[in-house]
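Participant: structure for this input, please:
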Amino acid sequence: MTADLAPQAGAFVRAHTELRPVPGVPEISLHLADDAIELWQEVEAAFGLDDTPPPFWAFAWAGGQALARYVLDHPQRLAGARVLDLAAGCGLVAVAAAKAGATSVTANDLEPLAAAAIELNAEANAVTVKPYLGDLLGETSVDADVVLAGDIFYERHTAERVLPFLQRAHAGGALVLVGDPGRAYLPRERFESVATYTMPMAAALEDADVKQTTVWSLTD
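Facilitator: So this is what the prediction gives:
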């Protein structure tokens, strides 16, 4: 989906999701869906597309839930900070960061429907989050005090681009936190564990009803 379809995105998100609390982070309510395949088909039909990515923006994935939980439980790590939520999807982590007292929160994603969902979810939780639509991974510098990424190491090509970006952010002085439920492409040797949670998960999305999920901090 291209940015020129963005004006229709908000109405689509409202029509195809339900506002409800996130199971592992009940302080936050999001516009969520139940059936990924059905929603994916509805996106393609509504916008006349046949190559759109899966609707990651309509679900609270385990990595994002754990990272949001950690952020809310440790607000001192974000208070007064400029925060970037990378590959934000529904914006769960960004909303948590805003609730935790971040000075500003930018939620980055590639999909106009994700940007629309982020706006709606920020509004539903009475916080301010700025969606940023586009690919940041090639940027040579990262203008943030904290970079958050929930469940982003799920695919090899993505992981190979994400890690250098996170390393540049860390080298520039940013705190980098990643929520991950055991994805194959997380380079664990580059991170240290700061918390572990057992997060509820829709069985239709994962291979279990709950996922043990770790929050990692990038190290030198």
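Participant: going forward, measure contacts between C-alpha atoms and count neighbours the same way
Facilitator: Fine.
Participant: show me where this structure has its strands.
Facilitator: Chain-ordered strands for the chain, with DSSP state E as the definition, fall at 18-22, 25-32, 82-86, 104-109, 130-133, 146-150, 175-180, 191-200, 210-218.
Participant: adding mean neighbour count and distance to Val162, write those strands out as a markdown table.
Facilitator: Shown next, in a markdown table, are the strands of the chain (neighbours: other Cα atoms under 10 Å; distance: least, Cα to Cα, whole Å):
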| stretch | mean neighbour count | distance to Val162 |
| --- | --- | --- |
| strand 18-22 | 15 | 26 |
| strand 25-32 | 20 | 26 |
| strand 82-86 | 26 | 9 |
| strand 104-109 | 24 | 13 |
| strand 130-133 | 20 | 16 |
| strand 146-150 | 25 | 9 |
| strand 175-180 | 26 | 11 |
| strand 191-200 | 17 | 14 |
| strand 210-218 | 21 | 12 |
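Participant: make JSON lines out of those and add distance to Phe56.
Facilitator: Conversion of these to JSON lines gives the following (distance: least, Cα to Cα, whole Å):
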{"stretch": "strand 18-22", "distance to Phe56": "15"}
{"stretch": "strand 25-32", "distance to Phe56": "10"}
{"stretch": "strand 82-86", "distance to Phe56": "13"}
{"stretch": "strand 104-109", "distance to Phe56": "10"}
{"stretch": "strand 130-133", "distance to Phe56": "15"}
{"stretch": "strand 146-150", "distance to Phe56": "12"}
{"stretch": "strand 175-180", "distance to Phe56": "15"}
{"stretch": "strand 191-200", "distance to Phe56": "17"}
{"stretch": "strand 210-218", "distance to Phe56": "17"}
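Participant: Proceed likewise with the subsequent sequence, for comparison:
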Amino acid sequence: MNQQQLDHHLQKTLSRGRVAVTRPAGCPDIGLHLFDPAVLEGPLSHEEAQAVVGEPAYWSFCWASGQVLAQWILSNPHQVAGKRVLDFGSGSGVVAIAAAIAGAAEAIACDIDPAALDAAAANARLNGVSVTLCADWRQRSATVDLITAADVLYDPDNRPLLQAFRAAAPEVLLADSRLRDLGDDHYQRLAVIEGRTWPDLNEFEEFNQVRIYRVAGEMATAKK
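Facilitator: This next block holds a predicted model:
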């Protein structure tokens, strides 16, 4: 997967879209193919706006929580070293890439969007690491040691994922900027770190406060 093919994916949403290699401010050690805002020489047309809303290319942005979790992993490599890590809703792949750089035995980028998986693979190559691609959470490996997830709780219907993550692996690392209270006491808050989506979407300030959580899952508890 090369940059032209990623441009093709993006142009399904925005006809004049293209990606460019950039380093997000929140995790500058990782380069990514992301949306190039230089193409927006003027406001979006009605048709373009409808396309962006109807089928957003989430993978072409590095969201605040993804940056913060990726940088946290790079700063705390012992949390992933030697483990099989599955990154749920991987998008650009930034967290899976950080896990691979930090010494994970295997870093798995899991996303239902084929374009996101293409982006994760391209971004991994850009950073000199490899990630395993997973298109279906239900068909994941049964031997995952750690689940990571960032910015996946924006939809209230996704709340059951909190329990699903705990049941799926001995450990979970979660980053989120949308919910002040997860409503699940198993998740221990480790840090609150400021981050901004890259390229910057000028979101509300409250969405720039990213909370990192860790939990020892039900599988680990059951072994005690």
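Participant: who wins for proximity to Thr52 of the first structure among the strands of the first structure?
Facilitator: Smallest distance to Thr52 of the first structure across the strands of the first structure (Cα to Cα): 14.0 Å, for strand 104-109.
Participant: tell me the residues of the first structure aligned with stretch 186-195 of the second structure.
Facilitator: Structural correspondence for stretch 186-195 of the second structure: residues 190-199 of the first structure, per TM-score structural alignment.
Participant: and the matching stretch, how far out from the chain middle?
Facilitator: 16 Å (Cα atoms, centre = their mean, to the nearest Å).
Participant: mind listing what the spatially most central residue of the first structure touches?
Facilitator: By Cα atoms, centre = their mean, the first structure has its centre lying nearest to Ala88, at 2.9 Å. Contact partners of Ala88 of the first structure, counting by Cα atoms under 8 Å, 6 or more residues apart in numbering, are 57, 94, 107-109, 114, 149-150.
Participant: what lines up with Pro26 of the first structure in the second structure?
Facilitator: Match for Pro26 of the first structure (TM-score structural alignment): Pro28.
Participant: and its match, how far from Ala169 of the second structure?
Facilitator: Pro28 of the second structure is 29 Å from Ala169 of the second structure, where distance means Cα to Cα, to the nearest Å.
Participant: then Ile112 of the second structure?
Facilitator: With Cα to Cα as the criterion, Ile112 of the second structure and Ala169 of the second structure are 20 Å apart.
Participant: compare neighbour counts for the two and give me the winner.
Facilitator: Ala169 (23 against 15; other Cα atoms under 10 Å).
Participant: tell me the contacts of the more buried one?
Facilitator: 143-147, 217-220.
Participant: list only buried entries from those residues.
Facilitator: Those of the contacts of Ala169 of the second structure that meet the buried threshold are 144-147, 217-218, 220, by 16 or more other Cα atoms under 10 Å.
Participant: from these, which is closest to Asp181 of the second structure?
Facilitator: Asp181 of the second structure lies nearest to Gly217 out of those, by Cα to Cα, at 18.6 Å.
Participant: the closest residue to the closest one other than its chain neighbours: how many residues sit nearby?
Facilitator: Excluding the flanking residues, the one nearest Gly217 of the second structure by Cα to Cα, 6 or more residues apart in numbering is Arg166, at 4.1 Å. Number of residues near Arg166 of the second structure (other Cα under 10 Å) recorded here: 23.
Participant: from Val68 of the second structure, how far out is Arg166 of the second structure?
Facilitator: Distance, Arg166 of the second structure to Val68 of the second structure, using Cα to Cα: 21 Å.
Participant: for the residue nearest to Leu162 of the second structure when sequence neighbours are not counted, give its distance to Gly217 of the second structure.
Facilitator: Spatially, and ignoring its direct neighbours in sequence, Leu162 of the second structure is nearest to Asp184 (7.5 Å; Cα to Cα, 6+ apart). Separation of Asp184 of the second structure from Gly217 of the second structure (Cα to Cα): 12 Å.
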